[in-house]
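A.B. asks: Structure, please.
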Amino acid sequence: MSDATAAKPAKRMRFANVLSAEWTKILTVKSTFWTLFAGAVVLIGFSALWALAFSASFDDMSSNDRATFTPMLPIQAAFYFAMVIFGALGVLVITAEYASGMIRTTLTAVPRRVTYLAAKTVVLGVVVLLVGLAVSFASFYASQLILATKGLDGSLGDRGVLRAVIGGGVYLALIAILALAVGTLLRHTAGSIVVVFVLMFVLGIVGGFLPGSWGDTVNKYLPSNAGSAILSPTRQQGELAPWTGLALFAAYTLVLLAAALVLFKRRDA
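C.D. replies: Modelled structure (predicted):
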């Protein structure tokens, strides 16, 4: 057996070991549980509250608003509050190591920074994806119970609804990974969370005030507006197509992650 062939299993084993270590870290740190719990409570709770609000005000809505109403609207509104919390988790999993000084120990044990950051990204993505899918489905069912009192509810069998609910879990995982990239770039918890808040919340609001047709065009390409298109059962006016929007948000995430990796390899711990 050649040296190159013998080296391949070792590399795979080394990455598996790093994955295992990152899995242990993310599951044993108390902030992970509480941040995920807070995100779940906010997303499910606000989905129910928005469903209640839509149910109470539906008769007073304009004919255009009633015509464009979908059973996913309460969840879409709730996502704007919850996504910053899931983003905070992505920030914390890397900046907490800088704050505690553990990053030096980690990089001594795992000198290949690409391996370390890849393992952390995979573990974070898997954890948030699993939790995100569960929370997205729970939010859907909670909101539909309330919408049903006015006959506004839908089902997973309706056109585009199952895709939208599953897409919500995928979107949360991408948000967490994007936040991980921001945290790696800035290495500061508060500053990174502020940047994530601006990217995911503030820009979407500001984009709505941009004037003219160019403003409408720019608005739909902003990160949160592009990513949240996946939450619509059908393509809405002024939005990208659902999968196109999610793909664009994934591209934003990959660009930030690549930039984070470049700086991570060049800077001291």
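
A.B. asks: going forward, measure contacts between C-alpha atoms and count neighbours the same way
C.D. replies: Fine.

A.B. asks: Pull the residues that contact the one helix or strand T108 maps to.
C.D. replies: If you go by DSSP states H and E, T108 is part of helix 102-109. The contact list for helix 102-109 (Cα atoms under 8 Å, 6 or more residues apart in numbering) reads 97, 113, 116, 269.

A.B. asks: isn't the second one right up against K265?
C.D. replies: Spelled out, it's R113. Yes - shown here, R113 and K265 form a contact pair, counting by Cα atoms under 8 Å, at 6.2 Å.

A.B. asks: More neighbours: which of those two?
C.D. replies: Between R113 and K265, counting by other Cα atoms under 10 Å, R113 is the more crowded of the two (16 against 13).

A.B. asks: could you check the distance from that one over to T106?
C.D. replies: Distance, R113 to T106, by Cα to Cα, to the nearest Å: 10 Å.

A.B. asks: ditto for R12
C.D. replies: With Cα to Cα as the criterion, R12 and T106 are 18 Å apart.

A.B. asks: Looking at those two, which is more packed in?
C.D. replies: T106 (16 against 11).

A.B. asks: Show me what whichever helix or strand comes after the helix holding T108 is packed against.
C.D. replies: Downstream of helix 102-109, the next assigned helix or strand under DSSP H and E is helix 113-147. Packed against helix 113-147 by the contact rule (3 or more Cα pairs under 8 Å, 6 or more residues apart in numbering; DSSP states H and E) you find helix 3-28, helix 30-57, helix 73-100, helix 161-186, helix 242-266.

A.B. asks: how far off helix 161-186 does helix 113-147 point, in degrees?
C.D. replies: 140 degrees (axes from the mean of the first three to the mean of the last three Cα atoms, to 10 degrees).

A.B. asks: let's see this one next to it:
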Amino acid sequence: MTATATASVRADARLGFGGVLRSEWIKFTSLRSTYWTSGVILLVWIGFALLMAGFSEFSVQGVGEDELRQYLAVIPATIGVNVGVLVAGILGVLAFSGEYSTGMVRSSLTAVPSRLPVLAAKAVVVFVWSFLLGALSVTLSFLAAQPFFAADGLAGAPDGPVLLAFLGAAVYLGLIALFGLGIGALVRAGAGGIAIVVGLIMVLPIVGGILSGWIDWVTEVLAVLPSQVGMNLTGVEGNALFGDPAYGMGASLLILAAWSAASLLLGALALKGRDA
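C.D. replies: Next up, the predicted model:
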């Protein structure tokens, strides 16, 4: 005769947010796509910095030398951000849509029936990873580019405004990754989510730029798109070489955060209201 042992689970047992966060960190860092996309961001970012520093010529004529030094410190370090945020947005989409394609989402939602902590934990993991990746990319790009300018006596020093631009680039990357995460939770399909992210970040600004020559209000719309307000975070306010954006860094940060928050809100509503 064999005895069958049964294990009982307490009705009030709950997986705390710390446990959900650890679980999501393990899942995120176990995906090959995480390292492939991160590697692409890092290599392309540094590559753009080297190309810009190695094949561009600059002169102090007509501008102040301090302004030029700030420009030469920031631009090579942040020139790769346009490609970086595109890939980061895709990474955010895959962080959630990948669970639907593999069916792992059922296990996640069974362990966390309230569902929303799963999205919140993913948001923390995706933002932290993308922010740190952006900070690393900016730092290495700055270090790689400056020797080219040092030969002409134009090496830039990372003063306060320059460091703020570096921080802005890392935040830009993190917030776009969050936007992608919300889209991934909303549409669930990787291809559809990637299409939305690419369309909003890359295609829509191009189309809008063409239409702005005929339709005046299109320019105002372009000014609040994530790609535009995000780039405002990577400039130096008061430096004429960076132009005069429609919104300052503070307002741009709020607008970009609003895009990410709206995406996550829609994703949360879809996650809460639909079956897995």
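
A.B. asks: TM-score for the pair, please.
C.D. replies: Both chains were compared after superposition, and using TM-score structural alignment, normalised by the length of structure 1 their TM-score is 0.85; 255 aligned residues with a Cα RMSD of 2.5 Å.

A.B. asks: so which of the helices and strands packed on helix 113-147 of structure 1 is the most packed in?
C.D. replies: helix 161-186 (a mean of 26; mean count of other Cα atoms under 10 Å).

A.B. asks: Quick one: average offset of that helix versus structure 2, please.
C.D. replies: When structure 2 is overlaid, helix 161-186 of structure 1 sits 0.8 Å from its aligned residues on average, using mean Cα distance after the TM-score superposition for structure 1.

A.B. asks: How far off centre is that helix?
C.D. replies: 2 Å (Cα atoms, centre = their mean, to the nearest Å).

A.B. asks: which is the next helix or strand following that helix?
C.D. replies: helix 189-197.

A.B. asks: and whichever helix or strand comes after that following helix, what other elements does it pack with?
C.D. replies: Next along the chain after helix 189-197 of structure 1, taking DSSP H and E as the criterion, comes helix 203-207. Helices and strands in packing contact with helix 203-207 of structure 1 are listed as helix 212-221, helix 223-228; criterion 3+ Cα pairs under 8 Å, 6+ apart.

A.B. asks: Can you name the residues that contact L256 of structure 1?
C.D. replies: L256 of structure 1 neighbours (Cα under 8 Å, 6+ apart): 178, 181-182.

A.B. asks: okay, the residues you listed in a markdown table with distance to L73 of structure 1 next?
C.D. replies: A markdown table is the format used below for these (distance: Cα to Cα, whole Å):
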| residue | distance to L73 of structure 1 |
| --- | --- |
| L178 | 24 |
| A181 | 29 |
| V182 | 29 |
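
A.B. asks: if we can go back for a sec, of all the residues in the helix holding T108 of structure 1, which ones are buried?
C.D. replies: For helix 102-109 of structure 1, the buried set under the neighbour-count rule, 16 or more other Cα atoms under 10 Å, comprises 103, 106.

A.B. asks: what about the helices and strands packed on helix 113-147 of structure 1, which gets the closest to I193 of structure 1?
C.D. replies: helix 73-100 (5.8 Å; Cα to Cα).

A.B. asks: Ranking the helices and strands packed on helix 203-207 of structure 1 by mean neighbour count, which comes first?
C.D. replies: helix 223-228 (a mean of 26).

A.B. asks: what residues does that one touch?
C.D. replies: Residues contacting helix 223-228 of structure 1 (Cα under 8 Å, 6+ apart): 76, 171, 199-201, 203-204, 219-220, 239-240, 242, 244-249, 252.

A.B. asks: do the same with stretch 234-250 of structure 2
C.D. replies: For stretch 234-250 of structure 2, using Cα under 8 Å, 6+ apart, the contacting residues are 67-68, 70-71, 74, 78, 161-162, 164-169, 223, 229, 232-233.

A.B. asks: ok, 6 Å please
C.D. replies: 161, 165, 168-169, 232-233 (Cα atoms under 6 Å, 6 or more residues apart in numbering).

A.B. asks: Just send the helices and strands packed on helix 203-207 of structure 1 back as a markdown table, with distance to F86 of structure 1 too.
C.D. replies: Listed next are those as a markdown table, based on distance: least, Cα to Cα, whole Å:
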| stretch | distance to F86 of structure 1 |
| --- | --- |
| helix 212-221 | 21 |
| helix 223-228 | 13 |
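
A.B. asks: Of these, which is nearest W23 of structure 1?
C.D. replies: Nearest of these (Cα to Cα): helix 223-228, 26.7 Å.

A.B. asks: what span of structure 2 lines up against that closest one?
C.D. replies: Aligned by TM-score structural alignment, helix 223-228 of structure 1 falls on residues 226-231 of structure 2.
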